[in-house]
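Novice: okay, sequence plus prediction incoming.
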Amino acid sequence: MKALAGYLAGLLFGLGLAISGMTDPARVIGFLDVAGDWDPTLVFVLGGAVITTFIGYRLVWRRQTPLFESRFQQPTRRDLYTRLLGGAALFGIGWGLSGYCPGPAVASLPGLSWPLAAFLVAMIAGWWLSRRIRPSQ
């Protein structure tokens, strides 16, 4: 059931990205181009996500345990550190240059193009490299 719930959540996320047009990197780049031909579409997508998350968390935290786990898993580290800031900066630079982040890139796979393929190769290489530099704890 846990895997099925994950697949259904991923499917819903991918459909939302496709319906909202966020699989089109030109929309994301248009949103980031505040000094040029600005496209505000992403604001509405992000606003919808914030509202959904706000309501969802209020409902989830009323439960004693999650549906498919014995306890909630929350991050314990709360400080800002170099690897976190560096990773966030690399993510932002890659997002701004390509118009893709991992979710929309995977949702865009049916319309695979050379820029998308290059992004996916770079994303997988970065993931692989990060695992080799410092394995997860």
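Specialist: Received the coordinates, thanks.
Novice: use CA for all of it now, contacts and neighbours both
Specialist: OK.
Novice: which elements pack onto whatever helix or strand Ala117 lives in?
Specialist: Ala117 belongs to helix 114-133 when assigned by DSSP states H and E. For helix 114-133, the contact count by 3 or more CA pairs under 8 Å, 6 or more residues apart in numbering; DSSP states H and E identifies helix 102-107 as packing neighbours.
Novice: which residues are in contact with the helix it packs on?
Specialist: Residues from elsewhere that reach helix 102-107 (CA atoms under 8 Å, 6 or more residues apart in numbering): 14-15, 17-18, 22-23, 116, 119-120, 123.
Novice: before we go on, here's another structure to hold up against the first:
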Amino acid sequence: MRPFFGFLTGLVFGLGLILSGMSNPAKVLNFLDVFGRWDPSLAFVMGGASLTTFVGYRLVWRRPTPSLMPSFDIPTSTTIDRKLLGGAAVFGIGWGIGGFCPGPAWTALPMMTPGALAFVPAMLAGIWIGVMIRSRAS
């Protein structure tokens, strides 16, 4: 049952990304271009997502356990270190250069846009390089 709900959740998320324009790198780049052709429409997408998350968390935390898991999986680390800041910087730079976040990049991939065809393999290569660096450091 969990794989079905995982698929369904991913499908709804992907459709939401497409309908909101988040899978269009030009729209994302115009949102980030505050001194040029700024497009504030994605602020409404982020506001809607924030509101949905706020309400969703309030409802979920009232439950003793999640619906499909034996317990909540809550991160325990609150450390802000070099790895966290470096990863956030690389993520943000990649998003700013490519106009894609990982989720929207995957939703744009079936449209065969050149940006998605370049971004997704570069993202996967970056993930692989990060895993290799982390495994050697351990």
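Specialist: In hand now; what should we look at? These numbers were taken from a predicted model, which means no experiment stands behind them.
Novice: quick one: TM-score?
Specialist: The TM-score (TM-score structural alignment, normalised by the length of the first structure) is 0.95; 136 aligned residues with a CA RMSD of 1.2 Å.
Novice: how far does the helix holding Ala117 of the first structure sit from the chain's center?
Specialist: 15 Å (CA atoms, centre = their mean, to the nearest Å).
Novice: and that helix, how far from the second structure on average?
Specialist: Taken against the second structure, helix 114-133 of the first structure registers an average deviation of 1.1 Å after superposition, with mean CA distance after the TM-score superposition for the first structure.
Novice: that older thread, now, of the contacts of helix 102-107 of the first structure, which are buried?
Specialist: 14, 17, 22-23, 116, 119-120, 123 (16 or more other CA atoms under 10 Å).
Novice: closest one of these to Phe44 of the first structure?
Specialist: Met22 (11.0 Å; CA to CA).
Novice: report the buried residues of the helix or strand Gly14 of the second structure falls within.
Specialist: Using DSSP H and E, the element containing Gly14 of the second structure is helix 2-20. Judged by neighbour count using 16+ other CA under 10 Å, the buried positions of helix 2-20 of the second structure are 14, 16-17, 20.
Novice: give me the most central residue, the first structure.
Specialist: Gly103 (4.9 Å; CA atoms, centre = their mean).
Novice: so how far is Arg71 of the first structure from that residue?
Specialist: Remark: distance between Gly103 of the first structure and Arg71 of the first structure (CA to CA, to the nearest Å) = 26 Å.
Novice: now do Leu8 of the first structure
Specialist: Counting by CA to CA - Leu8 of the first structure and Arg71 of the first structure are separated by 21 Å.
Novice: whichever helix or strand Val43 of the first structure is part of vs the second structure, average distance?
Specialist: Using DSSP H and E, the element containing Val43 of the first structure is helix 41-60. Compared with the second structure after fitting, helix 41-60 of the first structure has a mean deviation of 0.5 Å; criterion: mean CA distance after the TM-score superposition for the first structure.
Novice: how far out from the middle of the chain is that helix?
Specialist: Worked out by CA atoms, centre = their mean, helix 41-60 of the first structure lies 14 Å from the chain centre.
Novice: residues in contact with it?
Specialist: 20, 22, 27-28, 31, 66.
Novice: got the contact list for the residue of the first structure positioned farthest from its centre?
Specialist: For the first structure, the residue at maximal distance from the C-alpha centroid (CA atoms, centre = their mean) is Gln64, at 27.4 Å. By CA under 8 Å, 6+ apart, no residues touch Gln64 of the first structure.
Novice: what lines up with it in the second structure?
Specialist: Per TM-score structural alignment, the equivalent position to Gln64 of the first structure in the second structure is Pro64.
Novice: any idea how far Ser71 of the second structure is from its match?
Specialist: Distance from Pro64 of the second structure to Ser71 of the second structure, by CA to CA: 8 Å.
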